[in-house]
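>>> dropping a prediction and its sequence here:
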Amino acid sequence: MKFTLSWLKTHLKTNADLATILKTLNAIGLEVDGVENPAEKLGGFKIAKVLTADRHPQADKLQVLTVDHGDGAPLQVVCGAPNARAGLVGVFGIEGAVVPANGMVLKKTAIRGVESNGMMCSTRELELGDDHDGIIELDAAAPVGQVYADWAGLNDPVIDLSITPNRQDCMGVRGIARDLAAAGLGTLNAIIVPDIAGVGPGPDVRTDDVEGCPAFFARTVRGVTNGQSPEWMAKRLKAIGQKPISTLVDITNYIMIDLGRPLHVYDMASLKGGLVARKGKAGEQVLALNGKTYTVDETMTVIADDEAVHDIGGIMGGEHSGAQDGTTDVLIECAYFTPERIAMTGQKLSLTSDARGRFERGVDPAFLDDGLSIATSLVTHLCGGTPSEATHAGAPPVTPKLVDYRPDQCLTLAGVYVAADEQKRILESLGFVVSGQDNRTDYEDGVPVTVPGIWSITVPSWRRDIDGWPDIVEEVVRIVGLEHVPSTPLPRMPGVARPTATAEQLVERRVRRTAAARGLAEAINWSFLSEKEAASVGGGQWTLANPISEDLKVMRPSLLPGLLSASRRNMDRGAASVRLFELGRRYFKQGERATVGFVLAGEKQPRSWQDGKAQPFTAYDAKADVMALLAAAGAPVANLQNFGEASAAYHPGQSGTLRLGPKVVLAEYGVLHPGLAKQFGLSGTVVAGEIFLDAIPGKRKSGFMRAPYAPPALQAVKRDFAFVVADSVEADALVRAVKGADKKAIVDARLFDVFTGPGVDEGSKSLAIEVTLQPGEKSFTQEELDAISAAIVKAAQKLGGVLRG
């Protein structure tokens, strides 16, 4: 919702400065998305007068101007505008000014051998319009030397608010002004509703779809002259990004933004018979104002005449029946459409508009007659013409909503004491009608007792979000200030508080902390991908029927695309090293799968002072992170088996999977496939991994408690073995074989050396393994140690291993 500061002050009488207004808006729940002052980027552009204009000696289409800019001696400027001439008063960009349209910094230069200082500007170059056929021509009386933005009244900040769906009343400038007045920033100016003296009967309109359009009010104005909007209206619309079209169209847009009341104007010459709000018929089509054709159905409300559909009710009008330059007779429509019908229709047609954004929130149903009168008054004032009487077809839902409320409920619910008089002032400032009794003092056995009064509050017609007394408390507290709400802990139950986190949540917390401790930064990406991104990791199984956009159409089958996109964005902005992880869900037909993904890209370490080279990440870095995260998640890392290559997203020969047996895959990791890295715009070596939390076996439920930890009474014994095996034998397989040689005595085995070279045949390698033996009730005898060693050698022989001498 955009509006200018001067526009706001047409409704709010205030002396507050911009900073105070912005602070108050945020405080009362109207979030400020941004503020932009057009004058700030036009500070280097002044009003100047062309003194002389001579033909450029080297170019027929250029002129050499002498320009008086009000500061020192006149300057020479080369200009190619066809309307440049002596005596013209225009806008001059001084040296150092930045042209808004292209960011060019103006400086002294030579054009075809002639020195040029600054620039005479067009409206397009200053982003004040689309005209680029010539330079700006101002009134001859414009003060030379004055900053153009100040003289033209452009020093008017544009405020952009993010309005939540429940605040339909703030989809108009007046509603925002009402909130600020209630917050003590001024006084709300009275709205003037003109009394229209209609001539002749009103137009033939009716509503046959009371569920979608309960009320259809209209009035005709004959003998109008359409043209360009007055400067004050066009200026306000342009300031907030609305393109002025014609007076009739601009009036409807202006009232929609000013008062939150959408309207529509029909050219009566294009209508055949009366207008009716009815349900659409299967196959009916509407060529809308955006130039697109839409097919409606029986669930949608349309406005039609005797021959055709002219309007998708409450969302967008038709192109052929809208007001044109030659329109002389118009029908002004002011209708009420039910929010549910508007939202459903807009979603089905994938059609958005400013009108839809207001109707689906819910416009004021009691403002139809007044809105129609205001629109009629503007039409007759700016376009002339004779208005008819108004036709009122149907009736809007204006039954008052009453809420019983006690002033002490504010303290009870929000913990904030607000005097009853102040609560009443706030509510009445917001448009609520408060009646009933205030607190009174009674006596019981001579002791004064306060008896709380009960108010009956009538909710204003523009606040359909108010449902009960807690909503009344919210209104009071947000105006008083949420900073006054005390931070009070909830009362604890007697004894030890019960844990609320599930086992899965506890696992995710441990994994998240472990990833952060290892230097990874958490990323939170969309759960949706484009079809192309999903295909790069095997394709998604769920496609959205109504996606936000084509780039967010498929539920992600992998976390990698989002992490890779985030990595590219970071590296595009100069990050030398990227370490990102995400804890989220993958989506398959069988359901959601909890997953942890990470990406390591760029430099592993800064460039070395010795050779100036950076150290890249390797597949072993990915494996180390995978093992650490699996351990944090409670996986039996000591029992995991390393299987060859991972999915097609990874580099063949530089990737792997960690499994519990050949079928249960807990994780995959490795160097990313170069083709996939290139697709996401990443260069160099990129490593990644995914841990499938749903595949990690949970703790077994048992009726027995775990035995208390008892450290072994005897010291462990360590023995080293070196086996010569073929190059094709995986070290992991040999380690697992050694550990299985005597499961009772051997508690651990790990690889600590790999050797190839003298003494080892070509095609073979030496693997050195440290074995940890733990005695039980008594120390090992030499015979027992020899037997265990023989069992280890025998286990290695099954893989072709030979004990190295």
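Sure, I can see it. Being a predicted model, the structure only gives us computed values, none of them experimental. Residues are numbered from 1 along each chain as shown.

>>> use CA for all of it now, contacts and neighbours both
Noted.

>>> if I've got this straight, residue 470 is in a helix?
Yes - checked against DSSP: H, G, I helix; E, B strand; the rest coil, residue 470 lies within a helix.

>>> look up how far residue 487 lies from it.
Here the criterion is Cα to Cα, to the nearest Å. By it, residue 470 lies 19 Å from residue 487.

>>> next one: residue 308
61 Å.

>>> neighbour count: those two, which is higher?
Neighbours were counted for residue 308 and for residue 487 using other Cα atoms under 10 Å; residue 308 has more, 14 against 8.

>>> which residue ranges form the strands in the stretch 551-700 of the chain?
For the stretch 551-700 of the chain, applying DSSP state E, counting those that start in this stretch gives strands covering 554-555, 577-588, 591-605, 615-616, 641-643, 650-660, 664-672, 686-692.

>>> most tightly packed of those strands?
strand 686-692 (a mean of 27; mean count of other Cα atoms under 10 Å).

>>> okay, the angle between that strand and strand 664-672?
Here strand 686-692 runs at an angle of 170 degrees relative to strand 664-672 (axes from the mean of the first three to the mean of the last three Cα atoms, to 10 degrees).

>>> tell me, how many residues neighbour residue 102?
Using other Cα under 10 Å as the criterion, the residues surrounding residue 102 number 10.

>>> the residue nearest to it when sequence neighbours are not counted and residue 153, how far apart?
Spatially, and ignoring its direct neighbours in sequence, residue 102 is nearest to residue 125 (7.5 Å; Cα to Cα, 6 or more residues apart in numbering). Per Cα to Cα, residue 125 is found 18 Å from residue 153.

>>> name the nearest residue to residue 770, ignoring sequence neighbours.
Closest to residue 770 by Cα to Cα, 6+ apart is residue 720, at 4.6 Å.

>>> next secondary structure after the helix or strand harbouring the one you found?
Using DSSP states H and E, the element containing residue 720 is strand 717-726. Remark: after strand 717-726, the chain's next helix or strand is helix 731-739, criterion DSSP H and E.

>>> list the buried residues for the very next helix or strand once past that next one?
Counting by DSSP H and E, the next helix or strand C-terminal to helix 731-739 is strand 746-755. Going by neighbour count (16 or more other Cα atoms under 10 Å), the buried part of strand 746-755 is 746, 748, 749, 750, 751.

>>> let's bring in a second one:
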Amino acid sequence: MRISLNWLRELVDFDLSPQELAEKLDMAGFEVESIEDRRTWADGVVVGKIITADRHPNADKLQVCTVDIGAVEKLTIVCGAANARQDLYVPVATIGTYLPIVDLKLRPTKLRGVRSEGMICSLAELGLAKESSGIYEFEEGIPLGTDVRPLLGLDDAILDVSSTANRADALSMVGIAREVAALLGKDVCLPLATIEHQPKKLEWVAIADAKACPAYIGTLIQGVKVAPSPEWLQRHLEAAGMRSINNIVDITNFILLEWGQPLHAFDADTLAEGINIGVRFAKPKESLTTLDGQERALHSQNLVITSGDIPVAIAGVMGSETNEVSETTTNIVLEAALFDQATIRRSARAQALRTEASARYERGVNAAALEIASDKAIQTIVQLAGGKVVEQSTVDYRAPMTRTIELRLERILQVLGEIELENGTITYLTEEDVEKTLRSLSFELERIKPAEESAEASSDESESSEESTTRWLVKVPSYRYADIEREIDLIEEVARIYGYDKFCETLPARTELGYLSTDQILLRQVRSALRGAGLTEVIHMSLCSPSSSDQIKITNPVATEYSALRLDLLTGLIDACVYNLSQGNGILNAFEVGRVFGKDEEGSGETDHLAGIFGGDPTVGTWQHNTQPYDWYAAKGLLETVFHYLGVNVEFQPDQKDDRLHPGRTASLWISGERLGTFGQLHPQLRAERELPEQIYAFELDLYALLEAIARKSIPVFKPYSTYPSSDRDIAFFAPFKTTVAEIKRSITSAGGELLSSVTLFDQYTGEGVPEGQRSLAFRLVYRASDRTLTDADINPVHQKVRDTLEEKFRVSLRS
């Protein structure tokens, strides 16, 4: 809101500079975004009188003027304004004057051969208008040489102040004046109505929804004369960024700016069926042409003011063009009403229309000031536009807006801590400080007497007890009713007005450098490994559509499709893969770290998972084309690469529990006997339904199980590479299908001992010559020692032990 210092000084007496006041407001929680010091716009511009105005000898559109500014010598000024003429009183910028609006410093110059010693100014050159057709004309009789700034309202400074959403009272001059008075220890001179009007009380206002419109005051004023507003009123509005329209409309805007209470004036003679005002929500197919000239289709969310059940205004937002006050208006109905914050917010949003009135209703206006604003507006209208207050209709459903909060001195000192006085003394706030600060903001305080002390207690103990138990009952003023709700709000007011800068900065006694937790370090390693494998991290919402009884449902969802919490991450990744493909971006190779939720017999629970999806042809869309997309082993290898990077040993076991995955190409993952998760190819039926290509692979892991396994691994210690040659031995045998390769490799590794360097499956065969229900497997075993070259005598016993273990444990039929 734009705050005029001249207007503010009418309400509270202070002598601070604009910069000093801005600093005070900043420290009190009101951000001053800019300072518009108008005193610099016309510094050096004075009132002058054109003595003569002759045609320029060398230019048809220029005049050579002799100007008297009250000095001994007259000025010769070349002027191009069409309205320059003899005996005209004008603003004159003298030599040396700087006009910041046009970025011009006046110097003696020659125009078409004639010397010019200044400039006769228009309002545009002084910053008071965007465009001007000619120079400004003062009334006759003003002393020559007078500074023009007081005459044009340029002796003012404008502060652009923004406030937080909870401070609706700060959207008014009275609200800011109360703050300034509290900060400076001054009194506020409230601009109250000084005369009483006694109109006839009638009932021509009806409210359909008391919650949407708690109160409405309609006043009929007859015989008004619509005319331009007086100069003081126009300046007040212009300083606040509003344009002057006519005296009636300007008065409603003036009261809005002064008290923060929106008002509206209807031309009474244009209302349908006489004066019969109603407040209701719009009906289907109703429309209204608003004051901005736009025809607007009304929605069911729009609260409207009606006359004869015909909409004449969007309540709290904008009035109708049909019923606006014009030069022909003689009778008006003045509206002063309270509207619900949420109702006006929805109504304005439905029309994509936000006005000064709706901005205040959305934050909440002071319900107790409704009559004050209405009376002040009526008084001002009668004074400036004449007329007679004939009748008034009032509907009031307001509940008492009183609130009393208990405040403890002990809690104040605990929250705010110590203060530093001007002499450097460190102390605490006293009871008097608290009371003085809150009373300056119009809070009413009543001290609660502490319980009587025991007769045995010493006087010192009694004083200490009384101080620690000092409490007040604080009555909140009506204009802060929506803002002050708890004890901590009162404590904030004490700190804000007393001065945040006066409180000591208390740092912790001992500080330490920040660090990452073990889980954070390990999770960064996991993310790095997955990115290194070519996967991109994605993030999805935890909310999804309900599809299972195991899901946790949301009681107040924003939409049906977001009414439950997700059970897994894989569903979201599959949806993302489908969307990515439909947008022409190819297969989504991605992973996600996120929280999943579920419930069982013990109640609801949550945990973190790691999931990923990848596959297809990675060369699609490039000049290289690979007709062989990921197969099972390549996909499994990608995951094993990640595990190898993380230093964990993961076993793959056949699995068929997830019906979204191929029953013959799905594995459960295990670490040290603990289930880690599932990996597999998407089920052909699911791929067909979602129109996905073949061989898309996905995995979902328990993140905590993976992080624990990484944390358990021993610190890697470098071992020198063996300088001695290795010895390879192959072993082939028939094994049942139910025996997994992982189990076989684990047994071979255990039996091989320290001499066995690696075990690799290099061949698998099924078909002719292989017994039914079995397959032929061939492994390459590499033996190596770090201190010698192995001989057959070293290798044969170990290799034979491996063979015996396979025969005994798995009943294999050895072929070599």
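Structure received. What you see is a predicted model; the values in this text were computed from it and never measured.

>>> and residue 725 of structure 1, what's its match in structure 2?
Matched to structure 2 by TM-score structural alignment, residue 725 of structure 1 sits unpaired.

>>> residue 725 of structure 1 and residue 303 of structure 1, how far apart?
Taken as Cα to Cα, the span from residue 725 of structure 1 to residue 303 of structure 1 is 84 Å.

>>> was I right to think residue 170 of structure 2 contacts residue 178?
No - assessed by Cα atoms under 8 Å, residue 170 of structure 2 is found out of contact with residue 178, at 9.1 Å.

>>> list the buried ones in stretch 201-213 of structure 2?
Buried residues in stretch 201-213 of structure 2 (16+ other Cα under 10 Å): 204, 205, 206, 207, 210, 212, 213.

>>> quick check: closest non-adjacent residue to the second one.
Distance criterion Cα to Cα, 6+ apart; nearest residue to residue 205 of structure 2, sequence neighbours excluded, is residue 277 at 4.7 Å.

>>> which residue of structure 1 is paired with the one you found in the alignment?
That one, residue 277 of structure 2, aligns with residue 275 by TM-score structural alignment.

>>> which residues touch that match?
204, 205, 206, 303, 304, 305, 306 (Cα atoms under 8 Å, 6 or more residues apart in numbering).

>>> export these as TSV, with columns for distance to residue 777 of structure 1 and secondary structure.
Output for these, formatted as TSV (distance: Cα to Cα, whole Å; DSSP: H, G, I helix; E, B strand; the rest coil):
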residue	distance to residue 777 of structure 1	secondary structure
204	104	coil
205	100	strand
206	98	strand
303	93	strand
304	95	strand
305	99	coil
306	101	coil
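
>>> if I align to structure 2, which of those residues are still contacts?
Mapping the contacts of residue 275 of structure 1 onto structure 2 (both residues aligned by TM-score structural alignment, their matches' Cα atoms under 8 Å) leaves 204, 205, 206, 303, 304, 305, 306 still in contact.

>>> possible to save those residues as CSV with distance to residue 12 of structure 1?
Below are these laid out as CSV (distance: Cα to Cα, whole Å):
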residue, distance to residue 12 of structure 1
204, 38
205, 36
206, 37
303, 36
304, 40
305, 41
306, 45
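
>>> and the residues you listed, which is closest to residue 191 of structure 1?
Comparing these against residue 191 of structure 1 with Cα to Cα places residue 205 closest, at 27.9 Å.

>>> pretty sure the closest one sits against residue 278.
No - in this structure residue 205 of structure 1 lies outside contact range of residue 278 using Cα under 8 Å: 11.1 Å.

>>> list the residues that contact residue 763 of structure 2.
Contact analysis of residue 763 of structure 2 by Cα under 8 Å, 6+ apart lists 776, 777, 778, 779.

>>> for the stretch 351-500 of structure 1, which segments are assigned as strands?
Under DSSP E, counting those that start in this stretch, the stretch 351-500 of structure 1 gives strands at 386-387, 391-394, 401-405, 433-436, 440-444, 447-451, 455-459.

>>> now render these as CSV, adding mean neighbour count and distance to residue 12 of structure 1.
CSV is the format used below for those (neighbours: other Cα atoms under 10 Å; distance: least, Cα to Cα, whole Å):
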stretch, mean neighbour count, distance to residue 12 of structure 1
strand 386-387, 22, 31
strand 391-394, 20, 32
strand 401-405, 17, 27
strand 433-436, 15, 21
strand 440-444, 10, 36
strand 447-451, 11, 38
strand 455-459, 20, 22
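
>>> of all those, which one comes closest to residue 356 of structure 1?
strand 391-394 (20.9 Å).

>>> that closest one - contacts with which helices or strands?
strand 205-207, strand 215-222 (3 or more Cα pairs under 8 Å, 6 or more residues apart in numbering; DSSP states H and E).

>>> which one of those strands lies closest to residue 426 of structure 1?
Closest among those, using Cα to Cα: strand 215-222, at 31.7 Å.

>>> contacts for that closest one?
202-203, 205-207, 277, 328-337, 368-369, 372, 376, 379-380, 385-396.

>>> what does residue 411 of structure 2 correspond to in structure 1?
By TM-score structural alignment, residue 411 of structure 2 lines up with residue 409.

>>> and that match, how close does it get to residue 260 of structure 1?
Residue 409 of structure 1 is 32 Å from residue 260 of structure 1, by Cα to Cα.

>>> neighbour count winner among those two?
residue 260 (28 against 17).

>>> now do the contacts for the nearest residue to residue 188 of structure 1 once chain neighbours are set aside.
Excluding its sequence neighbours, the residue lying closest to residue 188 of structure 1 (Cα to Cα, 6+ apart) is residue 12, at 4.8 Å. Contact partners of residue 12 of structure 1, counting by Cα under 8 Å, 6+ apart, are 177, 178, 180, 181, 186, 187, 188, 189.

>>> I figured the second one hits residue 188, correct?
I take that to be residue 178 of structure 1. Yes - using Cα under 8 Å, residue 178 of structure 1 is in contact with residue 188, at 6.0 Å.

>>> one step back: surely the residue nearest to residue 770 of structure 1 meets residue 769?
Yes - with contact defined as Cα under 8 Å, residue 720 of structure 1 reaches residue 769; the gap is 5.7 Å.
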